[in-house]
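> Sharing a model that was predicted from the sequence below.
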Amino acid sequence: MISEIYDVIVVGAGHAGCEAAAAAANLGSKILLVTMNMQTIGQMSCNPAMGGIAKGQIVREIDAMGGYSGIIADKSAIQFKMLNLSKGPAMWSPRTQNDRMLFAEEWRYALENTPNLDFFQDMVKSLIIENNKAVGVVTSLGIEIRSNSVVLTNGTFLNGLIHVGDKQLGGGRMGEPRAFGITEQLVSLGFEAGRMKTGTPPRVDGRSLDYSKMDEQKGDEKPQKFSYSDTPKLTKQLSCHIVYTNETVHDILREGFNRSPMFNGTIQSLGPRYCPSIEDKINRFAERTRHQLFVEPEGWKTVEIYVNGFSSSLPEDIQIKAMKHIPGFENVKVFRPGYAIEYDYFPPTQLKHTLETKLVDNLYFAGQINGTTGYEEAAGQGLMAGINAHNKVHDKDEFILNRDEAYIGVLIDDLITKGTEEPYRMFTSRAEYRLLLRQDNADIRLTEKAYHLGLAKEERLRNVEDKISKSQELESFLRETSLKPGLINPILESIESNPVDQAYRASQFLTRPNITLEKLDEIDSIKEVTSQYTDEVREQAEVNIKYKGYIEKEKENVAKLSRLENVKIPEDFDYIKLSSLSAEAKQKMNKVRPKTLAQAGRISGVSPADINVLMVYLGR
């Protein structure tokens, strides 16, 4: 037995576990991070990338909250792209390609340099639960380690089963053993468990590919970064490439369908709808003659390539035979085939908004154990679980982000309120206030909260205050400066926008679809002032001017909804006794136990009529 009693034990050192351990340790808790393998801390199990649509916003939010993911992503980046720039700013999403080995190395270095954080390598086989409270863990060596709380971030390791064609291997990742014991114990305590599936593509030797047959995809000319801190910007980047499958590739893949665990009934669980395997794509979209693949480098110092879009659990001989008919892959050498993996998860309706379980006190779940998919979703949950585990142990208030405050808030509320029967992935469409939750203003939304928690230093808060002040200053200048027809019309005509016959404010021109601040900089008197501001300040001011009406409308909607958020439902409320409630509403609300009327209204199957019944009963 290890005699030291920890404030928080974090089980698992993937993205959720790393963020949970870092957050709780930085808040002052004594932490033990238990992992099955010290060499795979912060491992990118699937694609070597961070961010993307809606996920990039989560990484920015983690960074604004004092988490590490954005910093690690910046330090290990090999390419940066801002996605969806042709759309409105609510859709702009940062994404990096990363050096897989460097990413893990930077995570371990960051954690080893975090005070209050210890490590232990072993498998956790069970929890120590006394008086309905988690008070430690027992490892496979029989070592008991005591703590005041436990955060489970087991990823795909709980009873993990790997599928390659008709072959099956027990494991949490290729080449790594699975974890067992925890699911069985939790089920015996009354938890509901389920199975999910995810998959990964083959890794191939980049030296065996002919890139001349592919389309090069370079990073942004002016690469940005994730972190609001002083992490370095990229000065050189590696290209990705795009290529397409064809009907020959599809025909070969179909040859293996009878040996596919997806089609022969071996795999029963659901995989991620928005990241299907190549065989699933061919089956579901039979009318398509080709599918896009992204050929992504794994790092600066390796020839390993990740074939994004070719996730598969087909037999390895079929995978290799089919790949040889992809343009540029004729002589491909495979490092390892793609595979599917099934694993245990626990439907997240069994959690509170703090990610503490409803059945066992001081026990928290974060990451894929909650039915999510993606590094970013896991990291966001880990951060919140770490904060709340620390706060509970030290008798502080719970910390919850609302849906109008962060994508992390949307993610957790969706999981707790609606649950998920397939791997949950974040999209901008899931956030009803996405114009307020942009990637460019995550620091403005969250840094002050992080400062009051104790996760952000005063310097960070001052930087945010300076950004707000300067963007308001620039906005004022643009709202007060008039531009005469002689100055502005040449610019309007160059972009085929209607000329004007009188002076208007610069801000009024910015509300036109094709006019940007960069365009207005062609006027010397404008550029003389705007060039004094950073790109971040310029972007903030421009978005605030361009979308002022929409932003104010969203804020009004938030204010309306907050009235329902303020109507609390007693924790022990008896829904069964309300005869006017629908049977489904009674069942769902009894299971979820919503804390407010607004949360009750978001539960699938609860109608506006049911909410009206509740409002009447609660005296509203």
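Thanks, I have the structure now.
> Could you use CA atoms for every contact and neighbour count after this?
OK.
> Touching, Glu475 and Ala541? I think so.
Yes - using Cα atoms under 8 Å, Glu475 is in contact with Ala541, at 5.4 Å.
> name the helices or strands packed onto the helix or strand that contains Glu475?
In the assignment (DSSP states H and E), Glu475 maps to helix 458-480. Here helix 458-480 touches helix 442-453, strand 504-505, helix 506-510, helix 535-546, going by 3 or more Cα pairs under 8 Å, 6 or more residues apart in numbering; DSSP states H and E.
> take the one below as the second:
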Amino acid sequence: MYKMYDVIVIGAGHAGIEACLASSRMNKKTAIVTLSKDMIGSMPCNPSVGGPAKGIVVREIDALGGMMPIAADKTALQFKMLNTTKGPGVWSLRVQSDKIAYKRFMKEALEKQDHLDIIEAACKSVVIKDGKAIGVELEDGTFIESKTVVLTAGTYMTSNVLRGHTSTVSGPEEQRTVNTLSKSLRDAGIRTFRLKTGTPARVKMDTIDFSKAEPQPGTNQFLRFSETTNPEDVLPFEKQEICHLIYTQPKTHEIIHTHLHDSAMYSGLVKGVGPRYCPSIEDKLVRFADKERHQLFLEPESKELDTIYIQGFSTSMPIDVQEEMVHSLPGLEHCVIEKYAYAIEYDAIDPLQMKPNMESKIVENLFTAGQVNGTSGYEEAAGQGLMAGANAALKVDGKEPFVLRRDEAYIGVMLDDLCTKGTKEPYRLLTSRAEYRLLLRHDNADQRLLEKGYEIGLVSQERYDAFKNKMEAIEVAREELSNAHIKPNSDVDEYLKSLGFEPLAHGCSALDLIKRPKITVKGLAKYTGLDYEDQINEQIEIQTKYAGYIAKAKRDAKHLQQMEKMKLAHDLDYENMDNLSLEARQKLTEIRPLTLGQASRISGINPSDIAILAMRVK
């Protein structure tokens, strides 16, 4: 007999993990229902964490006390900082993950977590009474009661695996699917739609000729997602794995074009919309017909496996065609394919029916997170799961929702996009989606979010104290550098000349000198006697060199905050509001924005419509 829970989480993928850990850390009696304990934290697609925008989301998850950054650091095969030739607003960490070690780490983390039960079963339906979620029904008929439910079923809701002209009822990695769960949501009035994603073939490592590929090593410095990770916690650079780069060949393109009608995507078998920013290789060839070749990365999956993941070569071609395609690639002419590629189609929920706190507008106490909300990516899922789990816990306590603004976090950008604009295809975070990306940097995630996480119980006292000490150290260093006077002399002039600057005409503070490109705290240390930990140096340099840009971004964000303070009543009668455009009436009635700021971001809402709403608010 199961006990009454505060929070029940359905699904133990990346969203479910963060959801159940968040509510448990907030001292709520939590249960997570999963088809298989051994699949907790599974990586059915790319064995990696991070990348452009996504890596910053992982840093934000860390600032809010989440587990993904810790697991990613401790099970990484390679660390690589991306976009370092550009400004800090787009720097992003990516790790190649050991998918077996990652799953094991996450399973153990859940088993050790206080206030959390793991239930190995299939969830038949969300039980809804009088418009409220009151628990779940398992496949064997068992009812488990709870105050809130967090649905994170990923690609397991009524999913079909597609290859060529064949459709098989199945979840990812030959796992089972659940066909009744999404029906229980539709019966309650929740809209669902079909989406598609896919994964490439895996080939045996020792059958690849890597001499025909370009080595892609990681970054030779101590990098980490979590502020709690120490150098001894990560794989030393000399022991890290090397990925490899190859390109599709004319023969590859010929094979794909010849068999295009055999692809599930082009044979008419696929009904769902696929990911725009991670398309199948046949979709790339059709959409980018002018490109002579496409990049592919050969990436190891685990130290415990002898398989390589062909990143960028997702396909839904039949197996015999896949054999031809893979063997046309350089270095893979004689390789052995361990697992064949496939596409997978599944039910997702229309995110326009979700509130900014991730609670359903249709069913009270039901929260949704991850790919069921129409997103793609482990990182997007984990960020949503953490927010859904935290908000479910807050709902149990009758507290205000925890919502992040667009100028506070990439997580805030993602959730605002989903519940304001919706999506018709798997949504992926990009740096271009964030209008305040200079404020949402890899380096300052803890400064933006850690205190917020601490206030609602996501972050421990120990972690919060360490953060305060770090911020005090940065302030002390800034003050010392501001007071350190650099006088013109031959040594200083030689240093400046080596960087392309004229000699000093008169003395100035070290902080003033750091405003110049290429001049660093470490570079000035021999003249000031001041040097600090790398992360303190980095903070001072970014804040000093980009001070003007950061100040402008904050001014722009302040205007957004003013609009977010202007609340819109939930029961406003938009249909009969004078002077609103017809499209505005329809969109506002459907989405029911909570603030004037949210209303301004709905597609089809004009400035004149916002002016009318502003007058109504006043």
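Everything's here; your move. The model shown is predicted, which means the values in this text are computed figures rather than measured ones.
> on that earlier part again, okay, and the helix holding Glu475 of structure 1 goes to which residues in structure 2?
Using TM-score structural alignment, helix 458-480 of structure 1 lines up with residues 461-483 of structure 2.
> contacting residues around the matching stretch?
446, 450-451, 454, 509-512, 528, 530, 532, 536, 539-540 (Cα atoms under 8 Å, 6 or more residues apart in numbering).
> mind running it again at 7 Å?
Outside stretch 461-483 of structure 2, the residues that touch it by Cα atoms under 7 Å, 6 or more residues apart in numbering are 454, 509-511, 536, 540.
> Please apply the same query to stretch 552-568 of structure 1.
With Cα under 7 Å, 6+ apart as the test, stretch 552-568 of structure 1 has contacts from 404, 433, 595-598.
> If we use 10 Å, what do you get?
For stretch 552-568 of structure 1, contacts defined as Cα atoms under 10 Å, 6 or more residues apart in numbering pick out 402-405, 432-436, 544, 549-551, 594-601, 615, 618-620.
> Helices of the stretch 301-450 of structure 2, residue ranges please.
319-327, 378-396, 410-421, 445-455 (DSSP state H, counting those that start in this stretch).
> Kindly present those helices as TSV, with separate columns for distance to Lys112 of structure 2 and mean neighbour count.
Shown next, in TSV, are the helices of the stretch 301-450 of structure 2 (distance: least, Cα to Cα, whole Å; neighbours: other Cα atoms under 10 Å):
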stretch	distance to Lys112 of structure 2	mean neighbour count
helix 319-327	42	18
helix 378-396	18	28
helix 410-421	27	24
helix 445-455	21	19
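> got CSV for the ones you listed, with distance to Ala584 of structure 2 too?
Formatted as CSV, the helices of the stretch 301-450 of structure 2 follow (distance: least, Cα to Cα, whole Å):
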stretch, distance to Ala584 of structure 2
helix 319-327, 48
helix 378-396, 28
helix 410-421, 13
helix 445-455, 34
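> Which of those sits closest to Thr85 of structure 2?
helix 445-455 (20.6 Å; Cα to Cα).
> mean deviation (superposed) between that closest one and structure 1, please.
When structure 1 is overlaid, helix 445-455 of structure 2 sits 1.2 Å from its aligned residues on average, using mean Cα distance after the TM-score superposition for structure 1.
> From the contact counts, what lies against that helix?
The contact analysis (3 or more Cα pairs under 10 Å, 6 or more residues apart in numbering; DSSP states H and E) places helix 445-455 of structure 2 against helix 54-63, helix 461-483.
> If we use 7 Å, what do you get?
Other elements packing on helix 445-455 of structure 2 under the criterion 3 or more Cα pairs under 7 Å, 6 or more residues apart in numbering; DSSP states H and E are helix 54-63.
> Check the secondary structure at Ile32 of structure 2 for me.
State at Ile32 of structure 2, reduced to three classes by DSSP: H, G, I helix; E, B strand; the rest coil: strand.
> can I get the helices and strands packed on helix 458-480 of structure 1 in CSV with distance to Arg425 of structure 1?
Below are those laid out as CSV (distance: least, Cα to Cα, whole Å):
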stretch, distance to Arg425 of structure 1
helix 442-453, 20
strand 504-505, 43
helix 506-510, 35
helix 535-546, 27
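> Out of these, flag the one nearest Ser212 of structure 1.
Short answer: helix 535-546, nearest of those by Cα to Cα, at 35.7 Å.
> Give me the distance between that closest one and the centre of its chain.
How far helix 535-546 of structure 1 lies from its chain's middle: 25 Å, per Cα atoms, centre = their mean, to the nearest Å.
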